[in-house]
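Chemist: sharing a model that was predicted from the sequence below.
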Amino acid sequence: MRLVFAGTPEVALPSLRAFISSSRHEVVAVVTRPDAPSGRGRRLERSPVAALADEHGIEVLTPAKAGEPEFLDRLKALEPDLCPVVAYGNLLPQRTLDVPKHGWVNLHFSVLPAWRGAAPVQAAVRNGDDVTGASTFRIVKELDAGPVFGVVTETVRPRDTSGDLLERLASSGASLLLSTVDGIEDGTVRAVEQPADGVTYAAKIAVEDARLDFSLSAVVLDRLARAVTPEPGAWATFRGERLKLGPVTPVDGDLPPGEIVVERKRVLVGTATSAVALGEVQAQGKKRMAATDWARGTRIEAGERIS
C-alpha cells in the first residue's frame, strides 16, 4: 500500500523503519511537526522522524496544523491508501482523516481503553500498573476512542522508568503496527469497538507535576520519579535552588520528611513513610552526578532538608 507516515519523536522511529524495510508497502511521505529550536543556541532542528525520512529520500511534510489547505492538497495528491501514526503530536481534523482510503491507524502505548491521552506510559508507571501494552486503532474524532485492531502487552518491571518501558513498547509496537497494516491490506483484521467500561485518561505531565513532595509516601515518590524519567524529569528544591533528581529507591529507615542524611555509600531523604535513597542529582549549573558525590561537594549540614 501507499503510506503517508505521521510521527515526530524518537519513539516513532522503529515503526517508520519497519515500513521503510517492508517489501509490501511504500512510504511516499512523512508528516511531522515543524523544525523546532533546540540546544543553547536555539538552532532549528529536524524532528527525529524528519531526519530519518531525509536519510531515505522520503518527502517530508511539516504543516503547523494538519488541516491547512496546502497540506490537504498535497496529501490528496499523494493518494495514500493508509496513514500510520505514532506520536505525531498534532490534531487531525475530519477532513484530513477522510483522505486515505483505509483511514489513519494509530499506535498508542496503552491497552485501550485504559490511559487514553498524551502520557499513557507515564501514567502506567505512576499508577503502579503491573501490565501495560500498545494498541493499534482507527483514529476518530474523539480522543483515542476509535475501534481497536490489535494489542500487545508488556510487564512493567519494578524499577522501570517511563523511558525504559517506552523503549520496549516502541519495538514491540512497531511489529504490531506493521502486522495491522498488513492485515488491513489482506482483509484479515477487524477493528473492534472499545468497551465503555475501564476508560482512563493520561494528561501530559508538566514540569510542575514532576516536583517530588517529600511529605508523601516513599512508594508514591518512587513511582512519580520513575514516571517522569527522562522527561520532564523529577526535581525538588535545596537551599532555595532547583535540584534535578533521578529515580529514588525506597529503603528501610525513618526520617522526618525531607530531612537529608549522608552515609558513606548513599544519601537518604525522609518521606511520610520510610526513607528513600537518592540516585543521580544535578544542581543548577552542574553536571549530573551520583548523589554521594553531590553531597560531599555540597557539604550538607545535619538537619538540612530538601523540599
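Modeler: Received the coordinates, thanks. Numbering: from 1, shown residues only.

Chemist: switch to C-alpha atoms for all contacts and neighbour counts from now on
Modeler: Will do.

Chemist: check whether Arg24 really touches Leu3, as I assumed.
Modeler: No: the criterion here is CA atoms under 8 Å, and Arg24 misses it with Leu3 at 10.6 Å.

Chemist: out of those two, which sits in the more crowded spot?
Modeler: Neighbours per residue, other CA atoms under 10 Å: of Arg24 and Leu3, the larger number sits with Leu3, 23 against 12.

Chemist: alright, now check it against this:
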Amino acid sequence: MRLIFAGTPDVALPALDALAATEHVIAAVITRPDAPAGRGRKLIPSPVKARALELRLEVWEPARLSDQDFLSRLRAAEPDLCPVVAYGNLIPQAALDVPRHGWVNLHFSLLPAWRGAAPVQHAVIAGDEITGASTFLIEAGLDTGPVYGSLTEPVRPTDTSGDLLGRLADAGAGLLVATVDGIARGELVPVPQPTDGVSLAPKLDVADARIDFTHSALAVDRRIRGCTPAPGAWTTFRGERLKLYPVTVAAGSDSPLAPGELRASKSAVEVGTATVPVTLGQVQPLGKKPMPAADWARGVRIEPGERLGNSASTRPAESAG
C-alpha cells in the first residue's frame, strides 16, 4: 500500500523504521515543524524528521492539517492509509476523509482505558499492573475509534514512564505493521470500543509533577516514576525547586517521619509520607546536575526537622542565625 506516516518524537521511530522495512511504500512523512530548543533557542528538527531524512523520505511540516495547501498536497499524494504514532496534532475530518483506508493510530494503552495524550504516565501513576498498545481507526472523537488490534505489557514495580514507553514503542511497531498488513490483505475489520472501562489521560504539566508528601509512600513512588522523565517530578527545599528521580519505599524505618520531613545518614536520605518513609534516589538542585541524595544532603547540611515540599521551608527557628 501507499502510506503517509505521521509522527514527531523518539517514541515514533521504531514504527517508522518497521514500516520502512516492509514492502509498503512510504510516500511522505508528516511531522511537527522544527522547534526552538536549548539556551540558544536554535530550531531543532523533530526526531521523526531527522530519521525520515536519513531514510531519504519526503518530509512535510504543515503548521495545521486544516490548511488548504496541505489538504491539496495530501489528496495529490493519493495515500491508501496514513499510520500515526504520537504526531501531536488533531487531524481534521477533511484530512481523515482522504486516504482510502483512513488514518490508523498506534496508541499506548489498552483502549478504552487511558484515552488522551499521556496514557503511559497515567498508567504508572494509577498503579496499573498491565497496560499495552492498541491500533485503531481515527475518527473525530478523542481516541474513540474502532480497534484493529492490541497487545499487553506488564508494568514492572520499578518502571518509569520512560522505561515502559520504550518497551511499548518497540512492541507497538510490530503491532502497527501487522495492522497495516492486515488492512492491505482485507483481513482486518476494526471492532468498536466497549462503553465500559473508559478512562482519560490528559497531558501532565509541571504542576501535576509536584510531589505531595502528605500522600502515601506508594502514591509518591508511583507519581515520581510516572513523571520520569517528563514532565519531571519535583518538590521544594528551602524555597527552591528540587527535581526528584525514582525513590524506594523504606522498610523497617527506626522511627516515623512527618510528611516531607527529612532524615539523612551517611549513605541515604529518607523523606516522610502519610504512611512509611521513602528513600530518595538521585536529586537535582536548581542549576545543577543530578546527584545521589546523600551527596546533596551533605552539601546542604540538613537540619533536624527540615522538610521537603513547603515553599516556606527553612531551617527550624531554633537553628536559625
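Modeler: Perfect, thanks for sending it. What you see is a predicted model, and the numbers here were worked out from it, not measured in a lab.

Chemist: once you drop chain neighbours, what's closest to the aligned partner of Asp205 of structure 2 in structure 1?
Modeler: For Asp205 of structure 2, the aligned position in structure 1 is Ala206, judged by TM-score structural alignment. Leaving aside its sequence neighbours, Ala206 of structure 1 sits nearest to Pro232 (CA to CA, 6 or more residues apart in numbering; 7.0 Å).

Chemist: any chance you could map the helices in structure 2?
Modeler: 13-20, 47-54, 68-77, 93-96, 119-126, 161-184, 217-226, 293-300 (DSSP state H).

Chemist: got the ones you listed as CSV, with mean neighbour count and distance to Val84 of structure 2 columns?
Modeler: Listed next are these as CSV, based on neighbours: other CA atoms under 10 Å; distance: least, CA to CA, whole Å:
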stretch, mean neighbour count, distance to Val84 of structure 2
helix 13-20, 20, 9
helix 47-54, 18, 12
helix 68-77, 14, 15
helix 93-96, 16, 12
helix 119-126, 24, 16
helix 161-184, 20, 9
helix 217-226, 25, 24
helix 293-300, 16, 40
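
Chemist: for Gly239 of structure 2, find the nearest of the ones you listed.
Modeler: Of all the helices of structure 2, the one in closest proximity to Gly239 of structure 2, counting by CA to CA, is helix 293-300 (13.1 Å).

Chemist: where in structure 1 does that closest one align, residue-wise?
Modeler: Under TM-score structural alignment, the match for helix 293-300 of structure 2 is residues 291-298.

Chemist: now the matching stretch, how far from the centre of its chain.
Modeler: 31 Å (CA atoms, centre = their mean, to the nearest Å).

Chemist: now that stretch on structure 2. Mean distance?
Modeler: When structure 2 is superposed, stretch 291-298 of structure 1 averages 1.0 Å from its matched positions, counting by mean CA distance after the TM-score superposition for structure 1.

Chemist: sorry, back to before: now the match of Asp205 of structure 2: how far from Asp81 of structure 1?
Modeler: 37 Å (CA to CA, to the nearest Å).

Chemist: among the helices of structure 2, which is nearest Ile30 of structure 2?
Modeler: Nearest of those (CA to CA): helix 47-54, 8.2 Å.

Chemist: close enough to count as contact, Ala275 of structure 1 and Leu268?
Modeler: Yes: the pair Ala275 of structure 1 / Leu268 is scored as a contact, 6.2 Å apart, by CA under 8 Å.

Chemist: what do those two both touch?
Modeler: By CA atoms under 8 Å, 6 or more residues apart in numbering, Ala275 of structure 1 and Leu268 have no common neighbours.

Chemist: going by neighbour count, which residues of stretch 74-94 of structure 1 are buried?
Modeler: Within stretch 74-94 of structure 1, the residues scored as buried using 16 or more other CA atoms under 10 Å are 75, 78, 80-88, 90, 92.

Chemist: how about the strands of the stretch 101-250 of structure 1, start to end?
Modeler: Using DSSP state E, counting those that start in this stretch, the strands found in the stretch 101-250 of structure 1 span residues 104-108, 116-117, 131-138, 148-155, 201-202, 234-238, 241-245, 249-250.

Chemist: who touches the fourth one?
Modeler: Pointing back at strand 148-155 of structure 1 there. Contacts of strand 148-155 of structure 1 (CA under 8 Å, 6+ apart): 111-112, 130-138, 169, 172-173, 176, 180, 189-194.
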